[in-house]
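*Asks:* Have a look; sequence and predicted model below, questions after that.
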Amino acid sequence: MGNLIKAEFRKTLSLKMWWALMIPAVVFAFLFAMGWGAVTNDFSDFLGSRDTRELTDALGIQTGVLPVGLLALGHGINIGTIFPIIFGVFALAGEYTKKTITTTFLTAPNRVSALTAKMITYIAWGAVYGLIISAAASLGTVLTVSSARLPTAGQWLGMFGAGVLATVLATLFGIGVGAVWRSVVGSVVTLIIWMLVIENVLVFLAYGWGKITWLGGVLPNGTVNGIVGAIGAEAFGAAGVKVPGLDSETSWFLQFAAGAPGAFSWWASALIFLAWTMLFFGAGWAVNQKRDIT
């Protein structure tokens, strides 16, 4: 198994894809954190004075020290998470495209060993992506949010941990989708359209037409975003334990501002997205046990 894992790392490092996707992940995480940091730094005006006063009174804190940096940090990490998903797609679908999957399977004792080695390797890569993306989002947040509104040390550590967890699961999710589809282009295009467009439209329509607030908390993009975003929402009482007197509209708005509309809590989002990941990864694992590679 050790040799198979080494081979996977060498295979990945010999290609440009790992850093070609890392660059836009860092840039987008940094810019989104900066943009949201600039907006949320004046969160009192952004929310409205009445809602802000009610919220801060319920939380027992002063308006000027609302930890709005969590919102910027969450959005930065979440936008960067799309790139580990794409990176994961290349893990198996890329090998089918380049016709190297035959060598991979034939040089391993069996396909289970080959796929296990690939899974372990990409868990490590997912963690690397998570740390770097979180660092880039943190820099963008620090540059635009005043010091009194930045996350506490514990909140920052929690965001980093959640960011790593989200990118690890996102990478495995991408592997599963690519393994099932076996097409890099098809998988990437479908995932981008679904996660950045279709799902967001569905969440907004569900809320706008039927006041359905939970849809984003069960769909793939919403749940992977909720792993990080719900920490910010929880800090404002909009996820997890509810703040008394906080109405559903303000709660949903705060969840949206945190990048996690519909999220129940960070751990619930993690469990639901883990289920989506295992669904696709398990399906990809199953179909590749018998798939013809000639």
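*Replies:* Structure's in. What do you need? Residues are numbered from 1 along each chain as shown.

*Asks:* Could you use CA atoms for every contact and neighbour count after this?
*Replies:* Will do.

*Asks:* what about the longest helix in the chain?
*Replies:* What stands out as the longest helix in the chain, according to DSSP state H, is helix 111-144.

*Asks:* So which bits of the next helix or strand after that helix are buried?
*Replies:* Downstream of helix 111-144, the first helix or strand assigned by DSSP states H and E is helix 153-181. Under the neighbour-count criterion of 16 or more other CA atoms under 10 Å, helix 153-181 has 155-156, 159-181 buried.

*Asks:* and helix 153-181, what does it pack onto?
*Replies:* Identification of packing neighbours for helix 153-181 by 3 or more CA pairs under 8 Å, 6 or more residues apart in numbering; DSSP states H and E yields helix 69-80, helix 82-98, helix 111-144, helix 184-193, helix 220-235, helix 266-290.

*Asks:* can you put those in JSON lines and add distance to residue 18 and mean neighbour count?
*Replies:* What follows is the helices and strands packed on helix 153-181, written out as JSON lines (distance: least, CA to CA, whole Å; neighbours: other CA atoms under 10 Å):
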{"stretch": "helix 69-80", "distance to residue 18": "14", "mean neighbour count": "33"}
{"stretch": "helix 82-98", "distance to residue 18": "7", "mean neighbour count": "24"}
{"stretch": "helix 111-144", "distance to residue 18": "9", "mean neighbour count": "22"}
{"stretch": "helix 184-193", "distance to residue 18": "15", "mean neighbour count": "16"}
{"stretch": "helix 220-235", "distance to residue 18": "21", "mean neighbour count": "30"}
{"stretch": "helix 266-290", "distance to residue 18": "20", "mean neighbour count": "18"}
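
*Asks:* what about versus this one:
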Amino acid sequence: MGNLVQAELRKTTTTGLWWGLLIPTVLVALGGGLLTGLIGQAFVDLTSSADAEQLSDLIGVTPDQWKFSLFGIARSINLTTMFPMIFGALALSGEIGRRTITTTFLTAPSRMHTMLAKLLVYAMWGAIYGLAIMGFIALGVVLTSHPGQLPDTGGWAMLTLVCVISSILMTMFGVGLGGLVSNMAGVTVLLIMYFLVIENLAQFFLRLSGAPEAIVGFLPNGSVDGLTGSVVADLFLAKAGVVPEEAVEVLRIIAGAGGAQVWWLSGLIFLGWVGLAFGGSWALMTRKDIT
């Protein structure tokens, strides 16, 4: 297994795909962080009016304690973790499409060992992408945000944890889809369209139809967004003072956690989707004739 892991690692580091996708990842993360801080600062300035101050006195919280930048952090994480997902999808679909995976299957003890090695290597890459994403989002937020908008040390630690977990799971989901859809362009378009368009439309019509909100939290995008969104919603509500019950769900939707379970359960739900995608890819790869 050690040699297989090293071989899989060389495959990813000897091509430009890992850094070619890492560059836009960190740029989008930094841009999201900068924009998040600016919007949070604008909100603080807007809520400094006399009416807002009266409301602040009523609930015992000043506007600069309303950490609205947290919502931007969550959305930035959810957007940028699509890049490691695409990295995983392109890496495996590219191997299959170019038939370079043939040598690996012929020299490895078994295809199961090959897929396990891929699992370990791409989980590592997911963690690397997750740390880079969180680091550049944090840099952007710190540079432009009001100090009161920033999470405390425990909040940063929790956000980093869920960002890394989300990135690892998204990478593995991409690997699974890359094994099922071996066309590089096809799998990229499929993932982008699903996570940015198709499921968001599905969530909109579900809410419009009056379907139970919890359904959203069991969909792939809803569950992985809920992983970060639930943490952000909890961090915000912990500092926001008295929030009307009817406003809590609205805040959770803004954070990306509408209908989602607690963060760890949302992660387990998306892990189930990852298991389906990767398991399907595993089954296909272990039975498919590779020439």
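*Replies:* Received, thanks. Please read all numbers here as calculations on a predicted model, not as lab measurements.

*Asks:* will you turn the helices and strands packed on helix 153-181 of the first structure into a markdown table that also has distance to residue 259 of the first structure?
*Replies:* Compiled in a markdown table, these are given as follows (distance: least, CA to CA, whole Å):
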| stretch | distance to residue 259 of the first structure |
| --- | --- |
| helix 69-80 | 6 |
| helix 82-98 | 14 |
| helix 111-144 | 14 |
| helix 184-193 | 17 |
| helix 220-235 | 5 |
| helix 266-290 | 12 |
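
*Asks:* Out of the ones you listed, which gets nearest to residue 57 of the first structure?
*Replies:* Residue 57 of the first structure sits nearest to helix 220-235 of all these, at 13.7 Å, using CA to CA.

*Asks:* Okay, angle between the next helix or strand after that closest one and helix 69-80 too, please.
*Replies:* Per DSSP H and E, the first helix or strand lying C-terminal to helix 220-235 of the first structure is helix 248-257. Using axes from the mean of the first three to the mean of the last three CA atoms, to 10 degrees, the inter-axis angle of helix 248-257 of the first structure relative to helix 69-80 is 60 degrees.

*Asks:* contact partners of helix 248-257 of the first structure?
*Replies:* 51, 71, 213, 229-230, 232-233, 236-239, 261-263 (CA atoms under 8 Å, 6 or more residues apart in numbering).

*Asks:* Return the member of those nearest to residue 1 of the first structure.
*Replies:* Here the nearest of the contacts of helix 248-257 of the first structure to residue 1 of the first structure, counting by CA to CA, is residue 229; it sits at 36.1 Å.

*Asks:* Verify the contact between that closest one and residue 262 for me.
*Replies:* No - judged on CA atoms under 8 Å, residue 229 of the first structure makes no contact with residue 262 at a distance of 10.4 Å.

*Asks:* how about residue 279 of the first structure, what's its partner in the second structure?
*Replies:* The alignment partner of residue 279 of the first structure in the second structure, by TM-score structural alignment, is residue 276.

*Asks:* gap between that match and residue 140 of the second structure?
*Replies:* Residue 276 of the second structure is 36 Å from residue 140 of the second structure, where distance means CA to CA, to the nearest Å.

*Asks:* Residue 35 of the second structure now?
*Replies:* Counting by CA to CA, the gap from residue 35 of the second structure to residue 140 of the second structure is 8 Å.

*Asks:* Can I get the contacts of helix 248-257 of the first structure in JSON lines including distance to residue 250 of the first structure?
*Replies:* Formatted as JSON lines, these follow (distance: CA to CA, whole Å):
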{"residue": "51", "distance to residue 250 of the first structure": "8"}
{"residue": "71", "distance to residue 250 of the first structure": "15"}
{"residue": "213", "distance to residue 250 of the first structure": "11"}
{"residue": "229", "distance to residue 250 of the first structure": "16"}
{"residue": "230", "distance to residue 250 of the first structure": "15"}
{"residue": "232", "distance to residue 250 of the first structure": "14"}
{"residue": "233", "distance to residue 250 of the first structure": "11"}
{"residue": "236", "distance to residue 250 of the first structure": "10"}
{"residue": "237", "distance to residue 250 of the first structure": "10"}
{"residue": "238", "distance to residue 250 of the first structure": "8"}
{"residue": "239", "distance to residue 250 of the first structure": "11"}
{"residue": "261", "distance to residue 250 of the first structure": "11"}
{"residue": "262", "distance to residue 250 of the first structure": "12"}
{"residue": "263", "distance to residue 250 of the first structure": "14"}
